[in-house]
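> Sequence first, predicted coordinates after that:
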Amino acid sequence: MRYDTIIIGAGLSGLAAGIRLAMFDKKVCIVEKHVEIGGLNSFYARKNRIFDVGLHAMTNFTPKGVRSSPLGKLLKQLRFSHDDFRLCQQHMSEIRFPENSLRFTNDFEFMRQEVAEQFPDQIDGFNKLVEKILSYDELNLDGTDCFSSRPVLESCISDSVLIDMLFCPLMYYGSAREGDMDFYQFVIMFKSIFMEGFSKPQGGMPYILNLLAQKFKD
């Protein structure tokens, strides 16, 4: 059989791309070298329990009915309802360093209060950083506005521990800069993790992967 497109890798991105192309009547083949789909979102079973390996939760959580968010747009493009994903909001996450800990939920004001309590002399600088983040157009793709994040954070926050704590969960998603990332990437991840937050599907990531795989087959 001849295909219009061959996608290498049956992870979340590969499956989603295959679904979108198939919606436009393209013949698509997704190839995967592993015995299971998932890529960086793989899993294994032991004693009738599923353990996620890699991505344990989804970012950019927004409640049902919010269509302008990244999650809302994704669901619309893939033709899923919010209920189809069976998402459960996180209860709480914690960034723990030897010197301090910083908790956050899907309510950004909770995190702001945490910064005020744990780093009282840094809250004004943190709020200044948040203003910079909200005013920055991270989706500008003209390539003329690419610069490092760390100097931006240092211009607002003087405590290096707080800076590293803000970077910590964001850096898990990868960066071309060691100990740093491009500011547009920092803004995207800050909004995704701290301002919108985490959710996890009932049944773990295998549920989402199987849902996407079935949609692609259909």
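Here it is on my side, so go on.
> hey, let's count contacts and neighbours off CA atoms from now on
Fine.
> Ile8: neighbouring residues, count only.
When neighbours are counted by other CA atoms under 10 Å, Ile8 registers 13.
> try the one 10 residues further on
Here the count is done by other CA under 10 Å, and Gly18 has 25 residues near it.
> in which helix or strand would I find it?
helix 12-23 (DSSP states H and E).
> Show me what counts as buried in that helix.
Leu12, Gly14, Leu15, Ala16, Ala17, Gly18, Ile19, Arg20, Ala22 (16 or more other CA atoms under 10 Å).
> And for stretch 112-121?
Arg112, Glu114, Val115, Ala116, Phe119.
> Just the ones of those residues in helices?
Arg112, Glu114, Val115, Ala116 (DSSP state H).
> Can you lay out those as a markdown table showing distance to Phe186?
Putting those into a markdown table (distance: CA to CA, whole Å) gives the following:
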| residue | distance to Phe186 |
| --- | --- |
| Arg112 | 18 |
| Glu114 | 20 |
| Val115 | 18 |
| Ala116 | 21 |
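> Going by distance to Val28, which of these wins?
Nearest to Val28 among these is Arg112, at 45.7 Å by CA to CA.
> That closest one and Ile163, how far apart?
Counting by CA to CA, to the nearest Å, the gap from Arg112 to Ile163 is 14 Å.
> Next, count neighbours for Glu131.
Glu131 has 11 nearby residues by other CA under 10 Å.
> try this one next to it:
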Amino acid sequence: MSKFWNVRTVGPTIPSMYLDKRIQNDKDYGMNLFKPNVSACMNWLSGKPKDSVVYVSFGSYASLRIEQTAELASALKESDVYFLWVVRETEKAKLPYNFIEETREKGLVVSWCPQLEVLSHESVGCFLTHCGFNSVLEALSLGVPMLAMPEWTDQPTNAKHIEDVWGIGIRARSNEEGIVRRETIKECIRELVTEAGEKGKEIKNNSSKWKNLAKQAVDEGGSSDKNIDEFIAKLL
């Protein structure tokens, strides 16, 4: 676009302490749509091995169908992995009967969490996401491989970038009814977390590469830093 119009790119725009660490008090966005259960999430994560947890969140607005929720719940249970699943209060009735109790040893279900803190925790090995752009940028900036399950609007495009452009994740494909079946989700989890084959290792390496590129962009002298300085200079 800069060839046709005087435009400059800035970002990723996540709090400084998760990237360049140049602004000491810049640790969050300063707002939450819902109240996060910080202590429960972080205490639970701290007791888990490195890269062992599947973090699952569909953001603040996306709403899964009951059938899709059941398929996802079964996939997490049958995969026998540690998982932290954000299920908003309005969505909890969709969970299978007794699911939370039956998976208590492996999983934690919360109504909201401090996502930046969770994604930056070393125990998180994969982010199962609806591919909202804020979530995608956060995971990219923090080097977390993604399991993409897009719902609508820009999310399929973001999932395309995750899988085919940046190479930092896998898209779990839905069937003709628009449902991602448990077998598909389980296969993706195996590739990214439990049995990490060649593709999984490549995704992990690419995730580390993009994490470093994100930090370089916003750090002093980086492309984003220079573009902000140029923009301010033109204003003055």
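Okay, I see it. Note that this is a predicted model, so its numbers are computed, not measured.
> List the TM-score for the superposed pair.
Overlay of the two chains. TM-score (TM-score structural alignment, normalised by the length of the first structure): 0.27; 107 aligned residues with a CA RMSD of 6.0 Å.
> circling back to that earlier point, tell me the helix or strand right after the helix holding Gly18 of the first structure.
strand 28-31.
> Show me what secondary structure element comes after that following strand.
Next element after strand 28-31 of the first structure (DSSP H and E): strand 43-46.
> list the buried ones in that next one?
Phe43.
> how near is Ser199 of the first structure to Phe110 of the first structure?
The value you get for Ser199 of the first structure to Phe110 of the first structure, if CA to CA is used, is 17 Å.
> So for these two, which sits in the more crowded spot?
Neighbour count, other CA under 10 Å: between Ser199 of the first structure and Phe110, Ser199 has more, with 20 against 13.
> quick one: the more buried one and Ala213 of the first structure, what's the gap?
Using CA to CA, one obtains 20 Å as the distance from Ser199 of the first structure to Ala213 of the first structure.
> ditto for Leu21 of the first structure
Distance from Leu21 of the first structure to Ala213 of the first structure, by CA to CA: 14 Å.
> what's next to the helix or strand encompassing Ile133 of the first structure, contact-wise?
Using DSSP H and E, Ile133 of the first structure falls within helix 123-135. With contact meaning CA atoms under 8 Å, 6 or more residues apart in numbering, helix 123-135 of the first structure is reached by Arg112, Val115, Ala116, Val152, Leu153, Cys156, Ile157, Val187.
> Name the residues of the helix ranked longest in the second structure that come out as buried.
Ranked by number of residues, the top helix in the second structure under DSSP H is helix 198-218. Going by neighbour count (16+ other CA under 10 Å), the buried part of helix 198-218 of the second structure is 200, 202-212, 214-218.
> Please enumerate the strands of the first structure.
Ranges of strands in the first structure, per DSSP state E, are 5-8, 28-31, 43-46, 49-52, 87-89, 93-96, 101-104, 199-201.
> Pick the one among the buried residues of stretch 112-121 of the first structure closest to Tyr44 of the first structure.
The closest of these, once distances to Tyr44 of the first structure are taken by CA to CA, is Glu114, at 35.6 Å.
> Settle this for me: that closest one is touching Leu102, isn't it.
Yes - in this structure, Glu114 of the first structure is within contact of Leu102 by CA atoms under 8 Å, at 6.4 Å.
> between the buried residues of helix 12-23 of the first structure, which is closest to Gln77 of the first structure?
Taking CA to CA as the measure, Gln77 of the first structure lies nearest Arg20 of the buried residues of helix 12-23 of the first structure, at 7.3 Å.
> Would you mind confirming that that closest one makes contact with Leu74?
No - the pair Arg20 of the first structure / Leu74 is not scored as a contact, 10.5 Å apart, by CA under 8 Å.
> sorry, back to before: include distance to Lys132 of the first structure when you put the buried residues of helix 12-23 of the first structure into a markdown table, please.
Output for the buried residues of helix 12-23 of the first structure, formatted as a markdown table (distance: CA to CA, whole Å):
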| residue | distance to Lys132 of the first structure |
| --- | --- |
| Leu12 | 31 |
| Gly14 | 33 |
| Leu15 | 35 |
| Ala16 | 32 |
| Ala17 | 33 |
| Gly18 | 36 |
| Ile19 | 36 |
| Arg20 | 34 |
| Ala22 | 40 |
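> Sounds good, over and out.
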